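>>> Need coordinates for the following:
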Amino acid sequence: MTWTAPEIERRKEPFVAGERDMLEGWLDFHRDTLLFKCQGLSVDQLRRRSVEPSSLSLLGLVRHMTDVERSWFRRRVGGAGDLPGLYYDETNRDGEFDDVDTADPEADFAAFRAEVELARAAAAGHSLDETFQHERTGVEISVRWVYIHMIEEYARHNGHADLIRERIDGMTGD
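All right, here's what the predicted structure looks like:
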């Protein structure tokens, strides 16, 4: 496979905006940053594990965040609770990370982009103050919390992505 991760132009985070625009802007910045860390890499480089025994890879992170977007925005905020995971199930809880050796990065990147758009659509029209009950914990959670959690989740994994990318080809940066 000769596919390489496409170039990405990251959107800038907003410096002045209303709350919703600020949250969405920072989330988009972090979504773009994950893809930015992958740009120009080959299939083998995207699949490369960080360090033994970890199964963490850039492709695994893209697949993981695809399912995280799906889970928080479509399943929970959007109410599609029966929507299955794309890369994992009850018998393979870490499939998004463990099953990258034969994965198709081009299809996985397309799935990520599609899921982000579906997440946007699922959140549209829901107030930041709107709540839902988490299906496993029973905890009441606001849409605002989901945005903040997603920014935190991306920020943490983008740090992982930065270290993995540096190990692959020495590239560092924001």
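>>> going forward, measure contacts between C-alpha atoms and count neighbours the same way
Fine.
>>> which residues touch the one residue sitting closest to the centre of the chain?
By C-alpha atoms, centre = their mean, the chain has its centre lying nearest to M65, at 2.4 Å. Taking C-alpha atoms under 8 Å, 6 or more residues apart in numbering as the contact definition, M65 lies against F112, Y154.
>>> Quick check: it vs E96, distance?
9 Å (C-alpha to C-alpha, to the nearest Å).
>>> Proceed likewise with the subsequent sequence, for comparison:
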Amino acid sequence: MSTERPDPFVVAGERETLRSLLDFHRATLAMKCEGLGDEDLRKQAVPPSTLSLLGLVRHMAEVERAWFRRVISAEDVPLVWSEEGDRQAAYDASAATRSEAFDAWRAEVEHARRVERQAGSLDVTGVWARTGQDVSLRVVMLHMIHEYARHNGHADLLREAIDGSTGV
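Okay, here's the model as predicted:
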């Protein structure tokens, strides 16, 4: 399946700009994984790091869930891969499959999009449990763009190490 990556808007309102940049980065992560089987997607970066493309997809499913469901929607749901709240558990993709990871990630992305669309304003807030601070949907969307951009840089290096592919 080929991922279609939307170009981010360069002239738009704040919400449309944030939405388009976030979707651009979501699609970039998916594109970095295209054409690879489970074994390649589980290949780890460099010892002692356990970082892999599949681990990044799993991690981003957790991040989507944590910020949109748990913070903005105040849903009392566990993390996807750790009921104990271990945020690092998602990175362990040693037994993971593409379908398991991507199904969870896509489900969380779709849920996040619904949360964002249903929010009346970017000023809607939720409570960040780790600090007890209120955080706005605006800040969550900016954080998500930052999180994807940072991890897409990791994905660039991981993909190049697997098969020499660069760019995208």
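>>> TM-score of the superposition?
The TM-score (TM-score structural alignment, normalised by the length of structure 2) is 0.94; 167 aligned residues with a C-alpha RMSD of 1.3 Å.
>>> before we move on, back to that, so what corresponds to the residue nearest to the centre of structure 1 in structure 2?
In structure 2, the residue matched to M65 of structure 1 (TM-score structural alignment) is M60.
>>> Quick check: the one helix or strand that match maps to compared with structure 1, mean distance?
Counting by DSSP states H and E, the element that carries M60 of structure 2 is helix 53-64. Aligned to structure 1 and superposed, helix 53-64 of structure 2 gives a mean residue distance of 0.3 Å (mean C-alpha distance after the TM-score superposition for structure 1).
>>> and that helix, how far out from the chain's middle?
Centre-to-centre, helix 53-64 of structure 2 and its host chain are 5 Å apart (C-alpha atoms, centre = their mean, to the nearest Å).
>>> Next secondary structure element downstream of it?
Counting by DSSP H and E, the next helix or strand C-terminal to helix 53-64 of structure 2 is helix 98-118.
>>> so that following helix corresponds to what in structure 1?
So helix 98-118 of structure 2 sits over residues 105-125 in structure 1, by TM-score structural alignment.
>>> Quick check: buried residues in the matching stretch?
Buried residues in stretch 105-125 of structure 1, counting neighbours by 16 or more other C-alpha atoms under 10 Å, are found at 105, 108-109, 111-113, 115-116, 118-120, 122-123.
>>> Quickly name whichever of the residues you listed is closest to F36 of structure 1.
F109 (11.9 Å; C-alpha to C-alpha).
>>> What residues does that closest one make contact with?
Here F109 of structure 1 is in contact with V62, R63 (C-alpha under 8 Å, 6+ apart).
>>> Identify the residue of structure 2 aligned to F29 of structure 1.
For F29 of structure 1, the residue aligned by TM-score structural alignment is F24.
>>> Let me see the contact set for its match.
Taking C-alpha under 8 Å, 6+ apart as the criterion, F24 of structure 2 is in contact with R5, P6, D7, P8.
>>> Using ChimeraX, define a selection of the buried residues within those residues.
The buried residues among these can be selected in ChimeraX (16+ other C-alpha under 10 Å) with this line:
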select :5,8
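>>> With distance to E83 of structure 2 added, can I get the contacts of F24 of structure 2 in a markdown table?
Putting these into a markdown table (distance: C-alpha to C-alpha, whole Å) gives the following:
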| residue | distance to E83 of structure 2 |
| --- | --- |
| R5 | 33 |
| P6 | 34 |
| D7 | 36 |
| P8 | 35 |
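>>> what's the following helix or strand after the host helix or strand of S20 of structure 2?
Element membership for S20 of structure 2, per DSSP H and E: helix 14-33. Per DSSP H and E, the first helix or strand lying C-terminal to helix 14-33 of structure 2 is helix 38-41.
>>> E34 of structure 2 maps to what in structure 1?
So, by TM-score structural alignment, E34 of structure 2 is matched to Q39.
>>> What is the neighbour count of its match?
Neighbour count of Q39 of structure 1, defined by other C-alpha atoms under 10 Å: 17.
>>> Check for me that P53 of structure 1 belongs to a strand.
No - assessed with DSSP: H, G, I helix; E, B strand; the rest coil, P53 of structure 1 is coil; it does not lie in a strand.
>>> aligned partner of it in structure 2?
Checking TM-score structural alignment: P53 of structure 1 goes with P48.
>>> And that match, how close does it get to V71 of structure 2?
32 Å.
>>> ditto for S49 of structure 2
In terms of C-alpha to C-alpha, S49 of structure 2 sits 29 Å off from V71 of structure 2.
>>> neighbour count winner among the two?
V71 (21 against 9).
>>> Could you pull up the contacting residues of the match of P53 of structure 1?
Per C-alpha under 8 Å, 6+ apart, neighbours of P48 of structure 2: none.
>>> got it, and A161 of structure 2?
Counted by C-alpha under 8 Å, 6+ apart, A161 of structure 2 has contacts A45.
>>> ok, back up a step: what is the nearest of the buried residues of stretch 105-125 of structure 1 to I168 of structure 1?
P105 (16.5 Å).
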